[in-house]
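Q: Take this sequence and fold it.
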Amino acid sequence: MTAQRDMKEKNPWHMSGMVALAVIGVIALVTLVAVMVIQNMPLAQKYKYGIVLDAGSSHTTVFIYEWPAEKDNNTGRAEQKHSCDVKGPGISSYVGTPWKAGQTLRECMRQAEDNIPEKRRAETPLYLGATAGMRLLHMKNSSASEEVFRAVSDTLQTFPFSYQGARILSGQEEGAYGWVTVNYLDNRLKQGLRTTGALDLGGASTQISFVPQALDGGGSPGNSVTFRLYGNDYNLYTHSFLCYGKDQALRMALAHHTQSGPMAIKDPCFHPGYAATKAYSDLYDSPCVSDRKPQGAPESFLHTGIGNFQQCQDVVRTLFNFSQCKYSRCSFNGVYQPPLQGHFGAFSAYYYTMSFFNLTDTSIPLDTVKETIARFCATPWQQVKQENPGTKLKYLVEYCFAGAYLITLLTDGYNFTAETYADIKFIHKIKGSDAGWTLGYMLNLTNMIPAEAPDTPPLPYSGYVTIVTVTVFLLLALLLLVGRTFRPSCFKRSLII
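A: Have a look, this model is predicted:
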């Protein structure tokens, strides 16, 4: 007992030293574990946002896009996060009450606030792009269009976003950005694959865009657009036909029937049994037909239907001019168009019309498509209403014309044949995003938004390695020190026993 007590007195490490080494060891071990856990924690992805308002001729839609703050080859990887259809008609309809054009946007813009984090709102760019409806209004009354834009801007500036202004897109921009959207959503741009053409049919205009084998139009440079996306260059053919959207084309067809100012017309593009009284002033209240209004026409005419698809197509063909072309080849109205190339995505009114007829599957032969639409046109109006109770009458009554117009535009206008018709795919959404010009527009705009630096680990790699190495060596040194200090004590204890 005396020997053991003497040994403890001669060895101050026995108690206090052991405690100190234990504390240091625990601290070093905890530090090592903490550094490794924190350094290797997954980093939260940072996102940026953008808002684009598609102010079309018939309605306005608000689209919200998000993309990682880091970009691929200077092109942000934007995806649609949310969309909201504004109640009411397009902003071009509010000529007499422009303030209403702004007020109608408030509900959807409040939804935009809910879908974008508060800390990101101030830096989120907000754009309004107006298409053919506002193009026509600007042609008709430029001061009225400016008043509408002013009212819209006043409303949008009350929201906590970075408002970048409202503008009218050119037809060329609308077609080109629609092409970008279709190919981006199919990952064709990023992977450098063969691109898909784009066919857009709105209410007041229609666009065709594709990459041809060669652009040999000579005197048609306005139909050529060059894009650089994901490090690849694309030479695009695109053309927009103002007044050849579905709604304005119908006006032109009715203008064809009423050239002599009759009191009544029989229309093959409307169902048998359909009858409605329409005002001449309303029909001709558009730059697309205003110069054709017959002199001395009565206030109104009786519009009745006879439902004949073939005759309807004959009427539709009168809307196109195929008699002149100064280029190697044309679509219609003397507009140059190179030979069709590859597959096409058709969206907007193309999709909605063909979806109504259950004809979005283009493996269905073109003759069968025509027969289906012809049977629908020949169906009495009362029966059509009974069989489609969930469809608004405004749209239902125009589907016969829309089907005949769509098919005639594709075949007679753009030169699709019974064989190449199968190259068209009618699309609404691709991977959760709506097909249309807004996503392509947003992708282009993200090139002008500075890329944000990605989150990095708390410590630089060299510092992390240094801390881990020093801590490991400290733990090893402590283990060696403990071993050298306490092993002799144990050995002496065994000798005494």
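Q: When you work out contacts or count neighbours from here on, use the C-alpha atoms and nothing else.
A: Fine.
Q: which strands and helices sit next to the longest helix along the chain?
A: The single longest helix within the chain, with elements called by DSSP state H, is helix 461-496. Judged by 3 or more Cα pairs under 8 Å, 6 or more residues apart in numbering; DSSP states H and E, helix 461-496 is in contact with helix 16-39.
Q: buried stuff in the helix it packs on?
A: 21, 25, 28, 32, 39 (16 or more other Cα atoms under 10 Å).
Q: what about the helices in the stretch 351-497 of the chain?
A: Along the stretch 351-497 of the chain, the segments classed as helices by DSSP state H, counting those that start in this stretch run 366-378, 381-387, 393-396, 399-408, 437-446, 461-496.
Q: Distance to residue 48 added to the buried residues of helix 16-39, as JSON lines?
A: What follows is the buried residues of helix 16-39, written out as JSON lines (distance: Cα to Cα, whole Å):
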{"residue": "21", "distance to residue 48": "51"}
{"residue": "25", "distance to residue 48": "45"}
{"residue": "28", "distance to residue 48": "40"}
{"residue": "32", "distance to residue 48": "35"}
{"residue": "39", "distance to residue 48": "25"}
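Q: re the thing from before, nearest to residue 325, of the helices of the stretch 351-497 of the chain?
A: Comparing the helices of the stretch 351-497 of the chain by their distance to residue 325 (Cα to Cα), the top pick is helix 399-408, with 19.0 Å.
Q: For the comparison step, fold the sequence that follows:
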Amino acid sequence: MWKILCVVVTINIAAKVACLVAGRMENLNSEAIYASRTRYTVLVDAGSSGSRMFVYTWTTDRDGFANYSSLKLFNDSQGKPLVRKITPGLSSFRGSPLAVRAYISKLLDIAASEIPRSDHAKTPVFVLATAGMRLLPQNEQDIIWNEVRNSIRSKYEFEFKDSYAETITGDEEALFGWIAINFILDSFPSSSNKKKPTQGMLDMGGASMQISYEVSQDQPVPKETTMKFEFVVTELRETLNYKVFPVSYLYYGMQEIRNQYAREVIKTYQQKNVIPDNQSDIQIEDPCINTNLTVTQNVTLNASGNALQLTVDFVGKGDFDLCHNRIVPLLKVRNDCMPLICTINGNARPDVDLSIMQFYGLSEYYYSLDDVMPKDATNYRYDVIAPKVKALCAELWQDFVERLRRENPTLTEEELAERIRLKRLICFKAVYVLATIHEGLQFPKSYDKLYPVTHLRGIETQWTLGALVYILNTDHRKQLQESVITKISIAVVSLCMVLLVIIFIILIIHRERQCKGAGFGSCIERIRLTDKPDGNSTAEPDANNHSTSVSEP
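A: You can find the predicted model right below:
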């Protein structure tokens, strides 16, 4: 009985020692990495027309997992969200890359002065470019990125790797926008492993537009058209998988489609009119511009390998139907995509239950419809908006300007002038947005669950927020993997120590059995004789030891 008791006590002690040692190792590792519980991240959205810097902050639990409820924009010393914008876009430095350092410093100097100095080494900086940079050849992108990376490494103490400054794909941009919308809407559970319904996202910038939404795991969609997003429910340390369809349409942002439109209008003009080689200024009527407004635009035509530079005065005629008819062909929608739905530029998308799923329209889907959305409405309805767009396009430009002045009495003359400048293409923009929704993406005109927004629940709707949530979840998955490895190591260490103790006890019991029936002194002598190594000397029996038996022949 005492032997069993000894074994149990010894094994128990060994296991506790092993756990204490391994557990201390785990705690030291956790404490070393996550000693501070406040985190910061600097994210720069390098868009086609400008760059915007967002500084986010949040807290973590003792294991370093983000407390998502605390994730927000960091307030500067004036108590305002730390968001800054500069122009032009990063891609505009293709011919003067050395100017990039001063450009990027305008943003990061502010971040460095506002974020506590003691946290700089733990604060990552990401500079992520979108469609403006995607339009550049790779070698020109590389030159600009080298200047960005060298500038950050040489001047700041922030956490930074080369991969933190890059051009993201259009699909990544679409995915990040989808994550941002659903994060703000609390579509990702915080303390449950049961998934909630998610909503869709539309976005349009200067050079590209995006659509993104979740599809079911068993929905037959080409694998290369979907992306997987793994969300870690931090309270449960469990992962939920989402199958997302994100797509980006390069050259279909508002600036790029206007350039395409202008080139097509000039080509149509050339079919009826000869432009002399020495003439660079022409006038063309444009149904997508308000009457009594002329918009001058520089247009480059590539004909027979030669670039023709033209300065075109587009004279407004304000005709919604004619404008719409000219824009729709630019979308290049096929009609042979079954069972998928044909969309822009020969692409297709999987079907979705639009009777349930809501979509949120960002950027131009908000700004281009702002003048025609009823003030008390939050959702887009074609039967309400289309007649207002028709009236907007038919409105004389001077009447529109006067109405703008009346509706914004608090604006200074300078602010009003800038507002008027941004509205010069309002007819074109509104018609194009409608065309992308219904002819481009094939949303039925009865669909009434599209919500144009700039903010949701008081939070600015930017894809940068989704990028941060994606980055945090990537880190969380690594932490879960490391935690599993640590736990396995603890188990292995504990098992090894217990096995060593068991082996030691077995050896003792084995020795004791060898001595069974003999006196204590005799047992010790046997062990000594047995443990002698073989060699030239041999043991001789002790003549004085009367307990030694002698065999008889």
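Q: Next, the TM-score between them, please.
A: Remark: TM-score between the superposed chains equals 0.73 [TM-score structural alignment, normalised by the length of structure 1]; 396 aligned residues with a Cα RMSD of 2.8 Å.
Q: rewinding a little: give the buried residues for the longest helix of structure 1.
A: In helix 461-496 of structure 1, counting by 16+ other Cα under 10 Å, buried: 468, 471, 474-475, 478, 482, 485.
Q: now the helices of the stretch 351-497 of structure 1 in a markdown table, with distance to residue 107 of structure 1?
A: As requested, the helices of the stretch 351-497 of structure 1 are exported to a markdown table (distance: least, Cα to Cα, whole Å):
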| stretch | distance to residue 107 of structure 1 |
| --- | --- |
| helix 366-378 | 38 |
| helix 381-387 | 32 |
| helix 393-396 | 24 |
| helix 399-408 | 30 |
| helix 437-446 | 20 |
| helix 461-496 | 49 |
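Q: which SSE is residue 40 of structure 2 in?
A: Secondary structure assigned from DSSP states H and E places residue 40 of structure 2 in strand 38-46.
Q: If you compare the directions of the very next helix or strand once past that strand and strand 38-46, what angle comes out?
A: Toward the C-terminus, strand 38-46 of structure 2 is succeeded by strand 51-60 as the next helix or strand (DSSP H and E). Counting by axes from the mean of the first three to the mean of the last three Cα atoms, to 10 degrees, strand 51-60 of structure 2 points 160 degrees away from the direction of strand 38-46.
Q: so what does the helix or strand following strand 51-60 of structure 2 touch, helix or strand wise?
A: Note on strand 51-60 of structure 2: by DSSP H and E, the next helix or strand toward the C-terminus is strand 66-73. Applying 3+ Cα pairs under 8 Å, 6+ apart, we find strand 66-73 of structure 2 packed against strand 51-60.
Q: Can you state the residues of structure 1 onto which the strand it packs on aligns?
A: Counting by TM-score structural alignment, strand 51-60 of structure 2 pairs with residues 60-69 of structure 1.
Q: quick one: the most centrally placed residue in structure 1 and residue 78 of structure 1, what's the gap?
A: Centroid-nearest residue in structure 1, with Cα atoms, centre = their mean: residue 439, separated by 3.2 Å. When distance is defined by Cα to Cα, to the nearest Å, residue 439 of structure 1 is 8 Å away from residue 78 of structure 1.
Q: Now do the shared contacts for those two.
A: Counting by Cα atoms under 8 Å, 6 or more residues apart in numbering, the common neighbours of residue 439 of structure 1 and residue 78 are residue 65.
Q: Pull the distance from the longest helix of structure 1 to the chain's centre.
A: Centroid displacement of helix 461-496 of structure 1 relative to its chain, using Cα atoms, centre = their mean, to the nearest Å, is 63 Å.
Q: Which residues are in contact with residue 380 of structure 1?
A: Counted by Cα under 8 Å, 6+ apart, residue 380 of structure 1 has contacts 271-274.
Q: Per the alignment, it pairs with which residue of structure 2?
A: So residue 380 of structure 1 corresponds to residue 396, using TM-score structural alignment.
Q: how about the helices in the stretch 101-250 of structure 1?
A: Under DSSP H, counting those that start in this stretch, the stretch 101-250 of structure 1 gives helices at 106-115, 118-121, 132-140, 142-156, 171-185, 188-191, 246-257.
Q: nearest spatial neighbour of residue 148 of structure 1, skipping sequence neighbours?
A: Leaving aside its sequence neighbours, residue 148 of structure 1 sits nearest to residue 98 (Cα to Cα, 6 or more residues apart in numbering; 4.8 Å).
Q: Just give me the neighbour total for that neighbour.
A: 21 (other Cα atoms under 10 Å).
Q: Then residue 126 of structure 1?
A: So residue 126 of structure 1, with other Cα under 10 Å, has 22 neighbours.
Q: how far away is it from residue 450 of structure 1?
A: Distance, residue 126 of structure 1 to residue 450 of structure 1, by Cα to Cα: 16 Å.
Q: and what of residue 405 of structure 1?
A: In terms of Cα to Cα, residue 405 of structure 1 sits 45 Å off from residue 450 of structure 1.
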